[in-house]
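**Student:** sequence and predicted structure are below.
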Amino acid sequence: MNGSNSRFIPDGFREQMYYTNLFRLLFRFDIPEHVMPLWESVVPNIYSPSINIIEDLMEFISTWNLKDNYVRLWSDLLLLGFIDNRQNNRRIIERYLKLLIRSDQDSLPIEQIKQYANIGRQILKKFPLVPEEDEQRQQQPEELQKEGNEAQQRAKQFRQSQPKFQYTGHILSDLIYLLTRADDFEASWSLYEHYLGNKSTLINPLHESSLMSLLSLSIKQNHVDQALSIIETINELNYECLSNALDLLNRHDNLDIKDRQRLRAIQKNSSLESAHLVKLV
């Protein structure tokens, strides 16, 4: 930095600027073998990157397909405070989940699939799926009680002033996919139910891939009613995968007469030609 004003810039700020400019260059022109060891040696103890540098890092990791760094990246995001309710940071969560989803799921070892699912559970724990009206009912008894402790009162007011995390169809879809890959039906189904209860206000519907993954797990674990609900949603969204969904459940042995009637009704109401080509039992 040239110019006489540079002497007024604190050393810590200069250091942050140095690493910011350095990593911008490295992400563009260098290779992972040089970049990642340096990143791990300075973040977060020496250098606290901005959201723009984090996004550059994600692009770098995605371009080079650095699967071994995905979990470490999640730890960095937590330590650096990028996992919260702020709009920009929600974008970081969306991009990070896309990074996990884009990896070749079929070739991943079981341990890595479990790690990805555990990250999904951490997101759910940090941002619980509590409908607003239920949350208000839970808060009402507390509001009627007199707070004897001023510190508790201030803490409560602070929590209420914080923006609620807004799940989108994209985030729900990615979480469902990661959790179903690890055979976690309970958690993935709770996400699906959240979608059903809030689909009129949610941004984006669920993806085909997440619905089909949840359907496969439902059939695998013999949850027939849930499987039919998923197929109804696929039909409602007019997804081309409906024919595959119908065929998948149709081949299941544990369908009773009512289940098969419901399956035929879905097929009959479909506007997709491919769905009517499926021969139901």
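**Tutor:** Happy to help now that I have it.
**Student:** CA atoms for contacts and neighbours, from now on please.
**Tutor:** OK.
**Student:** where along the stretch 101-250 of the chain do the helices fall?
**Tutor:** 110-126, 132-144, 150-161, 169-181, 185-198, 208-220, 224-236, 242-250 (DSSP state H, counting those that start in this stretch).
**Student:** so can I have TSV of these showing mean neighbour count?
**Tutor:** Formatted as TSV, these follow (neighbours: other CA atoms under 10 Å):
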stretch	mean neighbour count
helix 110-126	16
helix 132-144	10
helix 150-161	11
helix 169-181	24
helix 185-198	17
helix 208-220	20
helix 224-236	20
helix 242-250	21
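**Student:** contact partners for residue 264?
**Tutor:** residue 280 (CA atoms under 8 Å, 6 or more residues apart in numbering).
**Student:** any idea which element it lies in?
**Tutor:** Applying DSSP states H and E as the criterion places residue 264 in helix 257-269.
**Student:** looking at the helices of the stretch 101-250 of the chain, which is nearest to residue 274?
**Tutor:** helix 242-250 (6.0 Å; CA to CA).
**Student:** measure how that closest one sits relative to helix 257-269, angle-wise.
**Tutor:** Counting by axes from the mean of the first three to the mean of the last three CA atoms, to 10 degrees, helix 242-250 lies at 170 degrees to helix 257-269.
**Student:** tell me which other helices or strands helix 242-250 touches.
**Tutor:** Based on contacts counted as 3 or more CA pairs under 8 Å, 6 or more residues apart in numbering; DSSP states H and E, the elements that helix 242-250 packs against are helix 208-220, helix 224-236, helix 257-269, helix 273-276.
**Student:** let's bring in a second one:
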Amino acid sequence: MYLTRHLRLLPRRNVGRQLASGNSTHCNYTTAAPAEEHIEIPSRIERSPTDVLQALAGTVGRDPTAPHYKYHDDPFLIPMSNMAKRTFALSKEAGRKAANWIKEEHHELFMHQEAQPAIEKFAPRMVYTEESEVDAGTLERLIAQGDLADAVLVYNTMETKGIEVSAELKQSLLEMVCFYNNQEPLPEDYIEERWFTQNSRRRERSAKTWKDGDLAEKLYGAIEPKTPEAYAALIRGMAKYLQCERAYALLQEANERGLQLDTGSFNAIIQIVSLLKNTAEQRWQLCQELLQQMCEQQLQPNLGTMNALLECISTFGNFKLARTAALKVLPEFKQLGIAPSLGSYYFLLIIFCRERAPVSHVIVDILNDIAGKEFKIQHPKDTYFFATAMDVCRNHLHDKALAKKVNELLHTGNNYDLVGDSFKEAVYYRNYLALLCQTESIDDFMRTYDQLVPNIYTPEPGIMEEILRALEINGAIEQMPRIWSDMVVFDHVHQERLLLLVLRIMVDNKPNLQLPAHELLSEQCAKVALDMFSSIEEPRRYKKLNFTGQMLGDILTLLVRCESSFEKATEVLAYIDKQQHRIPGTPADSALLEFVDAAVIQKAPSQALVALQYAVDNNMETTTLAQRINDGFTLNEVHLAKLKSLVGDSFLNK
């Protein structure tokens, strides 16, 4: 017992020492030999150079108050409007292109190699001419680097000098030329320019762009004997650039010669079936024939085959046939163990959720199937899913709950990488905000608005109009000054319909001074009106906005409702009176009446008579105005004479 109490009183870190050293009071203890420790070294895990950065990035979420990383983090260099975002992004890439041009034009200044080992990308580019000493190794290296222009030049130089080019090298060059259609591609580094270029060429995609009789066909003719790989390269190139008839003819020719093509070649032809046949029945029949040929050649379909079929089915004008065919395709590929990608679901939405077709809830089944999953890019159309799904939620079903499920899926894992380019991202959030402003309470909507605008999404004029109408319906007049500030930043102040709507909402909804949120609202609305009036004479890059009499009348009304802005209101009235022959329309009678009432309060009979003079000149209602002036002021002889000259003695004698 004594030993136990003694041990309890000792600090714990000293107990082991005393027992080991034998310094206890009554007995000595000997320590047992420590057990042999076994250290197991784990296997080395291969890491990429960015794994640490990705791990750090995974610990934080996206900051909605911060701009995109492609913009400079400087208040004066952060774009807010859509035009500014596009201009800033392209300007940054233009600077990089200029720097690259300097490096190529003055390569003698960049011969030093600071990095060890040397970084080939930073080295000056080799310049090839027709006199350059080239060989098969040079051509092979250029093809591996994807340098199309130099590879073609070197090939032509080798042909001119009689240097033999192997069939394998010709095949590699043929594949590259067919892939790019012998047109120098935009470097992958210029992401923004490629995105905006693709969006501007959307209308040109249905036209044939294949270069007939160009290098690709010459290379194909030079390969003897013809191989399945040569057929496959030319078929895919022609199909990609919509030389449809010849691509299909080459496929038939290869089949007749007994050459077995690959799955990708059949996928390319299935994608253009809609351009080969006119009716839905003919297209579906041709698809079945192509699938039968694949079966006969024992070719295994893949995800590209399924998406090519669904893409073709999505072009069927016959809705019933399209839906039936799609429901046949999905189980067949499921039996083959091929799981749909986001691109597959995109085509299903196109097939089932058509504008003039019965309402379909296929998106509910899709979301139930993929909820909580993280996707990787597997097909070029995968980036179309989220924008299309949100469009279906808004325009086809008008379902807020589904829209939030789509948004939750987008922010699961790294799925945001599949939102697509800046255009698709804008379409996604355009539909999302438009749906929320129609279905949510104004407070909940404004919280979402604060998270997205302006760094993630800048509302277009159409969406801003829907937001204004939602504020009008909910009577959220206190939000108008803030929305107007955003409109100024987004460069929407040149939109006449938006200005009319803003003025109408503020004029029709008078502030309730009993509410704390409305205490300063009159002054804020007056500032908004003054901002609009100040923009009349400002030079604009857009077409100059023509203010109508109704707009100026609303501006006048908002100014007179704020007692401190009466002087500005008189300036507006003076402008209306001076420019009355140029301004289309006239202010509302109520606007002049409120101005006269304010003039009575401010004891300014001269200004009230100016309003009456304007009403008389434009054949407006004058009886009420004259009565207010006569009852509200003690007029002197000059003012009384002016009033008599405007409305006559008969009115004053009543």
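**Tutor:** Thanks, I have the structure now. This is a predicted model, so every value here is computed, not measured.
**Student:** give me the TM-score for this pair.
**Tutor:** Scored against TM-score structural alignment, normalised by the length of the first structure, the superposed chains reach a TM-score of 0.75; 240 aligned residues with a CA RMSD of 2.6 Å.
**Student:** C-terminal to the lengthiest helix in the first structure, what's the next element?
**Tutor:** The longest helix of the first structure (DSSP state H) is helix 11-29. On the C-terminal side of helix 11-29 of the first structure, the closest following helix or strand by DSSP H and E is helix 32-42.
**Student:** which part of the second structure lines up with that next one?
**Tutor:** Per TM-score structural alignment, the counterpart of helix 32-42 of the first structure in the second structure is residues 442-452.
**Student:** if we can go back for a sec, so which of the helices and strands packed on helix 242-250 of the first structure gets nearest residue 164 of the first structure?
**Tutor:** Evaluated over those, closeness to residue 164 of the first structure peaks at helix 208-220, with 24.3 Å, by CA to CA.
**Student:** how much does that closest one stray from the second structure?
**Tutor:** Here helix 208-220 of the first structure, set against the second structure after superposition, deviates by a mean of 1.7 Å using mean CA distance after the TM-score superposition for the first structure.
**Student:** what span of the second structure lines up against that helix?
**Tutor:** Here helix 208-220 of the first structure aligns to the second structure at residues 589-601, judged by TM-score structural alignment.
**Student:** so stretch 135-155 of the first structure matches what in the second structure?
**Tutor:** Going by TM-score structural alignment, stretch 135-155 of the first structure lines up with nothing in the second structure.
**Student:** can you put the helices and strands packed on helix 242-250 of the first structure in TSV and add distance to residue 160 of the first structure?
**Tutor:** Shown next, in TSV, are these (distance: least, CA to CA, whole Å):
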stretch	distance to residue 160 of the first structure
helix 208-220	33
helix 224-236	34
helix 257-269	43
helix 273-276	48
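**Student:** hmm, residue 191 of the first structure is touching residue 176, no?
**Tutor:** Yes - counting by CA atoms under 8 Å, residue 176 is a contact partner of residue 191 of the first structure at 6.6 Å.
**Student:** aligned partner of residue 556 of the second structure in the first structure?
**Tutor:** Following TM-score structural alignment, the counterpart assigned to residue 556 of the second structure within the first structure is residue 176.
**Student:** its match contacts residue 210, doesn't it?
**Tutor:** Yes - the pair residue 176 of the first structure / residue 210 is scored as a contact, 5.9 Å apart, by CA under 8 Å.
**Student:** give me the number of residues near residue 342 of the second structure?
**Tutor:** By other CA atoms under 10 Å, 25 other residues sit near residue 342 of the second structure.
**Student:** would you confirm that it contacts residue 385?
**Tutor:** Yes - at 5.9 Å, residue 342 of the second structure counts as touching residue 385 under the criterion of CA under 8 Å.
**Student:** look up how far residue 218 of the first structure lies from the alignment partner in the first structure of residue 566 of the second structure.
**Tutor:** If you follow residue 566 of the second structure across to the first structure using TM-score structural alignment, you land on residue 185. Residue 185 of the first structure is 7 Å from residue 218 of the first structure, where distance means CA to CA, to the nearest Å.
**Student:** contact partners for residue 182 of the first structure?
**Tutor:** Here residue 182 of the first structure is in contact with 113, 114, 117 (CA under 8 Å, 6+ apart).
**Student:** quick one: contacts for the second one?
**Tutor:** Spelled out, that is residue 114 of the first structure. Residue 114 of the first structure neighbours (CA under 8 Å, 6+ apart): residue 182.
**Student:** could you do the first one as well?
**Tutor:** Each residue near residue 113 of the first structure by CA under 8 Å, 6+ apart is listed here: 105, 178, 181, 182.
**Student:** which residues are in contact with the corresponding residue of the second structure for residue 260 of the first structure?
**Tutor:** With TM-score structural alignment defining the correspondence, residue 260 of the first structure maps onto residue 640 in the second structure. For residue 640 of the second structure, no contacting residues are found, by CA under 8 Å, 6+ apart.
**Student:** which element follows the host helix or strand of residue 347 of the second structure toward the C-terminus?
**Tutor:** Taking DSSP H and E as the definition, residue 347 of the second structure sits inside helix 342-352. Next helix or strand after helix 342-352 of the second structure toward the C-terminus (DSSP H and E): helix 362-370.
**Student:** where does that next one end up in the first structure?
**Tutor:** So helix 362-370 of the second structure sits over no part of the first structure, by TM-score structural alignment.
**Student:** ok, and the closest non-adjacent residue to residue 209 of the first structure?
**Tutor:** Leaving out its chain neighbours, the residue that sits closest to residue 209 of the first structure by CA to CA, 6 or more residues apart in numbering is residue 177, at 7.4 Å.
**Student:** any idea how far residue 214 of the first structure is from residue 186 of the first structure?
**Tutor:** 11 Å.
**Student:** report the aligned residue range of the first structure for the host helix or strand of residue 269 of the second structure.
**Tutor:** Counting by DSSP H and E, the element that carries residue 269 of the second structure is helix 263-271. Under TM-score structural alignment, helix 263-271 of the second structure corresponds to no residues of the first structure.
**Student:** what's that helix packed up against?
**Tutor:** Judged by 3+ CA pairs under 8 Å, 6+ apart, helix 263-271 of the second structure is in contact with helix 228-240, helix 244-256, helix 280-296, helix 303-313.
**Student:** got the contact list for it?
**Tutor:** Outside of helix 263-271 of the second structure, the residues within contact range by CA under 8 Å, 6+ apart are 232, 235-236, 239-240, 244, 247-248, 287, 290, 294, 299-302, 304-305, 308-309, 311-312.
**Student:** that concludes my questions; thank you for your assistance.
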